[in-house]
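[1] Quick one, fold the following:
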Amino acid sequence: MAPWLPGAVAHAASGAVETSPIHVSAYYYPWYSDTGRHWNLGYAGKERGDGPELGRYSSRSPETIRQHLEWSEEFGIANWICSWWGPGSWEDETMLRHVVPEIEAQNAANPGLPQTFCLLYESEGILGLDSARGIEFDLRRAADFAEHFRHLAREYFAHPAYYRIGGKPVVYLYLSRTFSGDYVTALSRARAVVEAQGFSLFLVGDEVYWGAPDRRRIQAFDAITSYNMHGPAEFSASHDWSDFVARSGDVFARYRSLAAEEGVGFVPGIIPGFNAGGGNRENPYYVIPRVLKPGASSVSFLKAQGAMAKEHLDSRLRSVAITSFNEWHEGTQVEPNRTLGKGAGAALRRLFETPTS
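    Prediction:
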């Protein structure tokens, strides 16, 4: 039995009949301001007056955070994976001074249904991504990486609402599949820095994508996931996205099998759709519509993705990750909007509220 398994999940791994619910996380973006920060980058539907039900909100507004927490509970989202851009960044300040206090206040008022949060380390934005070398860990980047995790340990990990697996604070690493150079030593150093602060890390790598798994890199993580499977050009002219979903499932199966061989967990990641073509943003990406095929409902792609994800659940973790709660620039949000309301969130709740054997 893996030492990091939480009690209920460890019980399932021992061979008992599985009755535990599926744990749902969603990527959460605390980067908006009501003066235009990030909203000015655009989002699909902006020109026709579509957008968030709450309007162009501030991520620092207590009312906004409370509404997001309320909707998350309604949609069955138990954990936010919060976008983090380094010590002292706008997102760091927003999390520490606004989001975390609101989460903990809600949990104190409603202890029966606690909301947790963890962090998404935005590797590309923080460390830089080279088109040829990826995110290359040289001495400088490795030192910066270690200091960033020292900050996380000091400022975040002791919070009661911080999400833990087997007692270990969880951090997701965006685009870990592009790591190059001596990333193994850099990850080990980050773990050591956190250990010195009294914590053991649970690192989730963004590894699952088209192409062959990298066994050596996967070995460096406690679990792996897929942030977004958008990519192969062959799907750009699709009208029926069933094949995209099925082939994504094939990729999940391949990565999950290899991860299991290495004692590494697997967290299926799904999207409700993808549209980065809004506003004034340059857009080289094709759209993945929320409609699986012509005539289907506006949540049919999400439902197909969810059904596929349940086929590839890690029986130990029983977790899925949703991209996203509120990444409006790429059109992956399940946050209620002005035209579709709560449709995506309600569908998400129905997808994962029933335990799967």
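[2] Please make it C-alpha for all contacts and neighbour counts, starting now.
    Noted.
[3] Secondary structure element for Trp80, which one?
    Using DSSP states H and E, the element containing Trp80 is strand 79-84.
[4] so the residue lying closest to Ile81 once chain neighbours are set aside, which of the three states?
    The spatially closest residue to Ile81, leaving aside those adjacent along the chain, is Tyr27, at 4.5 Å (CA to CA, 6 or more residues apart in numbering). Assigned with DSSP: H, G, I helix; E, B strand; the rest coil, Tyr27 falls in the strand class.
[5] what about Tyr27, neighbour count?
    Here the neighbour count serves as a burial measure; for Tyr27 (other CA atoms under 10 Å) it reads 25.
[6] Tell me the secondary structure at the nearest residue to Arg256 once chain neighbours are set aside.
    With CA to CA, 6+ apart as the criterion, Arg256 has its nearest non-adjacent residue at 5.8 Å, and that residue is Phe266. For Phe266, the secondary structure call by three-state DSSP comes out as strand.
[7] Phe266 and Phe221 touch, don't they?
    No - assessed by CA atoms under 8 Å, Phe266 is found out of contact with Phe221, at 10.4 Å.
[8] neighbour count winner among the two?
    For Phe266 and Phe221, the more surrounded residue by other CA under 10 Å is Phe266, and the numbers stand at 31 against 25.
[9] and this one, so I can compare the two:
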Amino acid sequence: MRTGQFFALISLVTILCSASPAETEGLSQRVHVHYYGWYGNPETNGHWSHWDHAVTSKSGPPPGNHKPPEDIGSPFYPQLGLYSSQDPDTLKAHLEMIAKAGIGVVNFSWWGPGNADDRALELLFAEAAKKGMKVNFHIEPYPGRSAESVKENLGYLIDKFKGSPALYRDADRDHLPMFYVYDSYLIPTEEWGSILRSDSPNTIRGTEHDAIMIALYVNQKDKRLLTEGGFDGVYTYFATKGFTEGSTPENWK
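    Next up is the predicted model:
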């Protein structure tokens, strides 16, 4: 079984605790940025997507949905307008902004095959390759997600993009791709161990779909995902010290 390492993700930016692989000049592969491909508009998609999501309610069910273009599901109105994540010009502009910040790896939020974000992936990989940037994946808690379905997801994504120069691979870890798993605690540690521990007959370890797997660290019990679940590291999604145990640097020992 592998020895887990700690990866700290501060809000949008991930800081890796290892030597970085070969990088395009000016772009750091030690810094990863979350990127969400779920936005859509009538011009590109034929309908609004995510800009019109449910209004957040502190108590009780949502009172309804936001109504774009004036009322949107965001505290800020985007300078580029209510874009579609499947618009090539928008994607190019976003990657230029990311590259200007020196960030070399885009951590793409993924909700499963066939979703709108999945359809944006090919555009992202093509454009990232042109800019010498890399892409990895943030596996979201899609309906029906299980350890076994995540194993299938790894096969799907690795097989689809293994030939792309934009697929992030860690040179210090056998050139394996990387997957972050949001809300990994929703699946029992024992189930994760069935696919991530090297001593399991159903393991991904040593197969063509092996990967660096990073679990979400919210509180102390999530450390079992490292020691017993077979994950290679943990990250915190939250950028506020004290918001969770995992977002508090004093606990990163």
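[10] List the TM-score for the superposed pair.
    Laid over one another, the chains give 0.68 as their TM-score (TM-score structural alignment, normalised by the length of structure 2), with 206 aligned residues with a CA RMSD of 3.5 Å.
[11] The residue nearest to Ile81 of structure 1 -> structure 2?
    Matched by TM-score structural alignment, Tyr27 of structure 1 corresponds to His34 in structure 2.
[12] give the contact list for that match.
    Leu12, Val13, Val106, Asn107, Phe108, Ser109, His138 (CA atoms under 8 Å, 6 or more residues apart in numbering).
[13] From Val234 of structure 2, how far off is it?
    Using CA to CA, to the nearest Å, His34 of structure 2 is found at 15 Å from Val234 of structure 2.
[14] One more: Thr240 of structure 2?
    Remark: distance between Thr240 of structure 2 and Val234 of structure 2 (CA to CA) = 17 Å.
[15] which of these two has more neighbours?
    Looking at Thr240 of structure 2 and Val234 with other CA under 10 Å, you find the greater number of neighbours at Val234, namely 27 against 13.
[16] quick one: the more buried one and Ile214 touch, right?
    Yes - contact between Val234 of structure 2 and Ile214 holds when scored by CA under 8 Å: they sit 5.0 Å apart.
[17] From Glu207 of structure 1, how far out is Phe137 of structure 1?
    Phe137 of structure 1 is 17 Å from Glu207 of structure 1, where distance means CA to CA.
[18] ugh, wrong one, I meant Ala304 of structure 1
    Separation of Ala304 of structure 1 from Glu207 of structure 1 (CA to CA) stands at 22 Å.
[19] can you check Gly167 of structure 1 too?
    Relative to Glu207 of structure 1, Gly167 of structure 1 is positioned 23 Å away (CA to CA).
[20] Please say which of these two ends up with more neighbours.
    Set Gly167 of structure 1 next to Glu207 and count neighbours by other CA under 10 Å: Glu207 wins out with 24 against 14.
[21] quick one: contacts for that one?
    In this structure, Glu207 of structure 1 makes contact with Leu175, Ser176, Arg177, Pro213, Ile218, Ile224, Thr225, Ser226, judged by CA under 8 Å, 6+ apart.
[22] can you tell me which two in those residues are farthest apart?
    The largest distance within these, taken as CA to CA, falls between Leu175 and Pro213 and amounts to 13.6 Å.
[23] which of the two has more neighbours?
    Using other CA under 10 Å, the more surrounded residue of Leu175 of structure 1 and Pro213 is Leu175, with 21 against 18.
[24] Name the nearest residue to the alignment partner in structure 2 of the more buried one, ignoring sequence neighbours.
    Taking TM-score structural alignment as the criterion, the aligned counterpart of Leu175 of structure 1 in structure 2 is Asp183. Taking CA to CA, 6+ apart, and ignoring the residues beside it in sequence, Asp183 of structure 2 has Leu216 as its nearest neighbour in space, at 6.0 Å.
[25] What is the burial count for that neighbour?
    Around Leu216 of structure 2 sit 23 other residues, with neighbours defined as other CA under 10 Å.
[26] Which residue in structure 1 aligns with it?
    With TM-score structural alignment as the criterion, Leu216 of structure 2 lines up with Asp206 in structure 1.
[27] residues contacting its match?
    Asp206 of structure 1 makes contact with Tyr172, Leu173, Tyr174, Leu175, Ser176, Arg177, Ile224, Thr225, Ser226, Tyr227 under the criterion CA under 8 Å, 6+ apart.
[28] Confirm the first one sits in a helix?
    Spelled out, that is Tyr172 of structure 1. No - counting by three-state DSSP, Tyr172 of structure 1 is not found in a helix; it is strand.
[29] pretty sure it is in contact with Phe117, am I right?
    No - using CA under 8 Å, Tyr172 of structure 1 is not in contact with Phe117, being 11.3 Å away.
[30] Find residues that contact each of these two.
    Here Tyr172 of structure 1 and Phe117 have Ile81 as joint contacts, going by CA under 8 Å, 6+ apart.
[31] circling back: any idea how far the residue nearest to Asp183 of structure 2 is from Thr3 of structure 2?
    According to CA to CA, Leu216 of structure 2 stands 17 Å off from Thr3 of structure 2.
[32] cool, and Pro165 of structure 2?
    From Pro165 of structure 2 over to Thr3 of structure 2 the distance is 28 Å, taken as CA to CA.
[33] So which of those two has more stuff around it?
    The neighbour comparison of Pro165 of structure 2 against Thr3 (other CA under 10 Å) goes to Pro165, with 17 against 10.
[34] The more buried one -> structure 1?
    In the superposition onto structure 1, Pro165 of structure 2 corresponds to Pro160 when matched by TM-score structural alignment.
[35] For the closest residue to that match other than its chain neighbours, which three-state class applies?
    With sequence-adjacent residues excluded and distances taken as CA to CA, 6+ apart, Pro160 of structure 1 is closest to Glu104, at 7.6 Å. Local secondary structure at Glu104 of structure 1 is given as helix here, using three-state DSSP.
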